[in-house]
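Novice: sequence plus predicted model, see below.
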Amino acid sequence: MNHLIIAPVLIPLVTGILLLLGTGRPPRVQRAISFISISAQLVAAIYLLSVAAGGDMLVYALGNWAPPFGIVLVLDRLSALMVTITASLAFFSLWYAVRDNDKPTDSLHSVVHFLLMGINGAFLTGDLFNLFVFFEVLLIASYTLLLHGGGAARIKSGLHYVLLNLVGSSLFLIAAALLYGLTGTLNMADMAVKVAATSPEQAPLMKAAALILLVVFGLKAAMVPLYFWLPRAYAAAAAPVAAMFCIMTKIGIYAIIRMYSLVFGDEAGVVANVATPWLWPLALITLALGATGALAARELRLQIAYLVIVSVGTMLAGVAMHSTAALSATLYYLMHSTWVCAALFLLADIIMRQRGATSDRIITGPRVKQPVVLGTLFFIGSAAVIGMPPLSGFLGKVMLMRSTVTDEQTFWLWFLLLASSLIMVTALSRSGSTIFWRTESRTTKASKTDKLALSAVMALFATSLVLSFAASPVVQYTNALAEQIMQPSIYIDAVLNHQTIEGVHHD
């Protein structure tokens, strides 16, 4: 039993408690504890990724209760990748925050670590009810983070965010109760076995539960028509929070991949692939409306928030194609979009600070203090998120387009991906030219941005280059990951035949 599997949940939990107990201590002490913790989480995540890369699937039974009766954490290639993406994103977000971008300190660092506990738990859990529990942990933390720093805009967007997610949580409980009543289990592996044996009489209720879950996960992922909460919420959030929130939509996408490949996948009998007919059109509409929103936006942070929605539509289209090649491309693109969009949120914060009262509005305003550095970073970020070669966005989109199978898939995905890229070129070109070229002669009293804060943005943008130039090993990993996901029997056997310390196992 590898006890390090629980580290991504346990380390942020302990850190969050320590920071809460240390409320009122000097900011540098809180920042030091927070940064040491996230560094440890990143090291643990990279180690778990290396373990999962070998193809081994590790199961951790909390309290040594044998599945399916106990709570289990499961490490496979998918969960290891998602935990590593989260840890690296949090590392650079906190790197930016500790350079005096985290005021008030007390309410940021402790809550960030509780958020990380919920996110990592959601990625690692092998139990549907505990997926709900970890969802609630991360949502409660996200409510607090969204209000970090105060302000009317944050309170208003936070209220919409809270109300919608309360509805989502209620629907999640209804779906979980339905599935438990029909299958007698909440362990995902055991549920997959029971769902495959669903009788025709149970099929309508089973399909209803599956589709209710799709609504819940679609809300988390910001899929049409459930995406309206995201743009204003992300645009209003503090910069380190907005950067961290770039992983939030990926939790919904992860849950869709996990549940609709493992439990409601090819081997689910009368409810096999129940979500596929819905996912494809909704993904394409999400992609189209996200691009339209980015073009219409008149604030830089709002525009970036719509770019997150564009990435959601792109990834859901890959999931909907339901093939190994498409899933591999989706996960490659997921890494790219998470890190690049986070970097753009941090960069937008720097630009906003240097424009004074003009803020991030896409209108003529004063010159920024560092036009060459910020303009270059904005160009790199724009090129990456649009999908210009040789950056990772280009490779991800090419992989997705090459993974289409039918003529219908080819036409709609190629058309919408290329059209959305053209729209984003127009939108970001307008933003860049307005902010950096069409400026007034005056400058604000704002000081230049700290070099270490800038380096956090640069490091996140550098991930696009790393994904491009190290594409071969990365794609090899995502290919192996996709193959593992498309064979749910591997996951089921690993969990249900897990050997506890006393030698007890499930038959």
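Specialist: Ah, there it is.
Novice: could you use CA atoms for every contact and neighbour count after this?
Specialist: Fine.
Novice: now do the strands in the protein.
Specialist: Counting by DSSP state E, the chain forms strands over residues 58-61, 72-75, given from the N-terminal end onward.
Novice: quick one: those strands as TSV, columns for mean neighbour count and distance to Leu226 too.
Specialist: Converted to TSV, these look like this (neighbours: other Cα atoms under 10 Å; distance: least, Cα to Cα, whole Å):
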stretch	mean neighbour count	distance to Leu226
strand 58-61	25	34
strand 72-75	24	29
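Novice: here's the one I want to compare it with:
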Amino acid sequence: MNHGVILPILLPLFAGSLLLILSRLSMTGKRWISMCSTLALLPLSVWLLLQADTGVLHVYALGNWQAPFGIVLVLDRLAALMLVVTAVLATFAALYAIRGDDERGPNFHALLQFQLLGINGAFLTGDLFNLFVFFEILLIASYSLLVYGGGPKRVKAGMHYVVLNLVASSLFLIGVGTLYGLLGTLNMADLAVKIAAADVERQPLIAAAGYLLLIVFGLKGAILPLYFWLPSAYASATAPVAALFAIMTKVGLYAVIRVFTLMFGSEAGGLAHMVDELLWPLAMLTLAVGAAGALAMRSLERVIGYLVIVSVGTLLAGVAIATPESLAAALFYLVHSTWVCGGLFLLADVVARQRGELRGRLREGPRLLQPLLLGSLFFMAAISVAGLPPFSGFLGKLMLLRSAQTGEQMLVLWPVVLIAGLVMVIALGRAGSTLFWRSAPESAADAESDWGRILAVIGLLAFSPLLVVAAQPVQEYMQATAQQLLNLQPYLQIVRGGEA
């Protein structure tokens, strides 16, 4: 077995535990431990991505109990990609946080490590129940990170977030319990085999459990109509937490891809592709509502929150079309949107710190300390997230539009995506002109500028042009990932143990 597969779980687990044990350690010491652990995830995730790019499914059986009887971790191209995306995002969020945001409480870095533990575990697990376990780990950490620093707005948003996710967790358990009671297994590869062989009498109950899982993943992924918790939660969180939360919706979408291409994929008999027709209208409506919400918002943080919802709808459209080309486009857009939206949350905080009491409200305010630099960064990020050339958002949307296979798909997808892009341009143009052009001649008396924070923003947003420069190898990897996801036979071999 490749023991490197479990390291993205063990590393933040041990680092977070150490930070709790050494809770009286100085903030400098905590930062060193947290940053060393977070930075170590970068080369580790890249190495695992190179391992996964061979096309082999690396199966790690905990306790050497082979599937389906034991708990297994599975490393494929998709899991490795998500590990890299998370490691890059977490690195810049942590670099931003150590400039002072982590001082609002004693255990920020421990919570950050446990959040990474849950996220990485969710991407690697091959067991449905342990997907629930890792979901709960990341959610418990996110509850605390969301209200970190206190304040009535954060507490209110945190309460809504907690209640909704407790309901989702209950539904998750009901769905998992139903599947186990009907099929006697929770290994996802084994579930795929058992669902395909299920008799007609049990199929309605299996389908009901599948739809329960879709509701849960839809809530965590902020799919319409279960998105309403996101804008207030993300806008209330501190900047590094909001940036890290840019990957949270992608965890829900990852679960949709993993469960409904493997368990309810082409080998599932009468239940094959049972949610595809439902995902398509949900994707279009989520995209449209996200764009309209961004246009209606009056604070920069909430505008970015709705841009996250737009990215969810765009990604879901690629999943709903369910071809190798559309999945590859969705995965490219996933990487782009995660990093650019994370960078925008950090940039919004840099801008807010220089506007005094106005913070991120879209009203005429004092002059910024670095208007040219911050305005250029915002302009680049806005072009990218709106899907205009020459940045990565344009490539992702172009790949998605070209993946539409039928006249009906093109008739719906093209106008919705293009009109939503236009609406985003208007919303971001209004925000940019208000923040950077309609300003007083003098800066706010309490304006705060920190080059460490600005460099973290530049570093994260720089990945948008880098994705364009490396578009060919990245696109080839995405296409290989999509083809691997749709070829279920290697995954079904997992239940026989070993590597596929």
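Specialist: Perfect, I can see it now. Note that the structure is predicted; figures quoted are calculated from it, not measured.
Novice: make TSV out of the strands of the first structure and add distance to Met486 of the first structure.
Specialist: Supplementary listing: those in TSV, determined by distance: least, Cα to Cα, whole Å:
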stretch	distance to Met486 of the first structure
strand 58-61	18
strand 72-75	16
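Novice: so which of those strands is nearest Ala297 of the first structure?
Specialist: Among those, strand 72-75 comes nearest to Ala297 of the first structure, with 40.2 Å by Cα to Cα.
Novice: what is that closest one packed up against?
Specialist: Counting contacts by 3 or more Cα pairs under 8 Å, 6 or more residues apart in numbering; DSSP states H and E, strand 72-75 of the first structure packs against strand 58-61, helix 109-124.
Novice: that one against the second structure, how far on average?
Specialist: Once the two structures are superposed, the average separation between strand 72-75 of the first structure and the matching residues of the second structure is 0.4 Å (mean Cα distance after the TM-score superposition for the first structure).
Novice: tell me which residues are up against that strand.
Specialist: For strand 72-75 of the first structure, contacts defined as Cα atoms under 8 Å, 6 or more residues apart in numbering pick out 5-6, 48, 52, 57-62, 124-127, 495.
Novice: likewise for stretch 16-23 of the second structure?
Specialist: Contact partners of stretch 16-23 of the second structure, identified using Cα under 8 Å, 6+ apart, comprise 30, 33-34, 106-107, 109-114.
Novice: from these, pick the one nearest Ala296 of the second structure.
Specialist: Proximity to Ala296 of the second structure was ranked across those by Cα to Cα; first place goes to Leu112, at 32.2 Å.
Novice: quick one: contacts for the closest one?
Specialist: Counting by Cα under 8 Å, 6+ apart, Leu112 of the second structure touches 16, 141, 145.
Novice: can you map out the helices along the stretch 51-200 of the second structure?
Specialist: Secondary structure of the stretch 51-200 of the second structure by DSSP state H, counting those that start in this stretch: the helices cover 77-97, 108-124, 128-146, 152-183, 188-197.
Novice: tell me which of those helices sits most buried.
Specialist: Highest mean neighbour count among the helices of the stretch 51-200 of the second structure (mean count of other Cα atoms under 10 Å): helix 108-124, with a mean of 26.
Novice: now the contacts of Leu112 of the second structure as CSV including distance to Ala239 of the second structure?
Specialist: Formatted as CSV, the entries for the contacts of Leu112 of the second structure read as follows, by distance: Cα to Cα, whole Å:
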residue, distance to Ala239 of the second structure
Gly16, 21
Ala141, 16
Leu145, 11
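Novice: picking up where we left off before, in a markdown table, list the helices of the stretch 51-200 of the second structure along with distance to Leu11 of the second structure.
Specialist: Supplementary listing: the helices of the stretch 51-200 of the second structure in a markdown table, determined by distance: least, Cα to Cα, whole Å:
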| stretch | distance to Leu11 of the second structure |
| --- | --- |
| helix 77-97 | 12 |
| helix 108-124 | 8 |
| helix 128-146 | 15 |
| helix 152-183 | 26 |
| helix 188-197 | 25 |
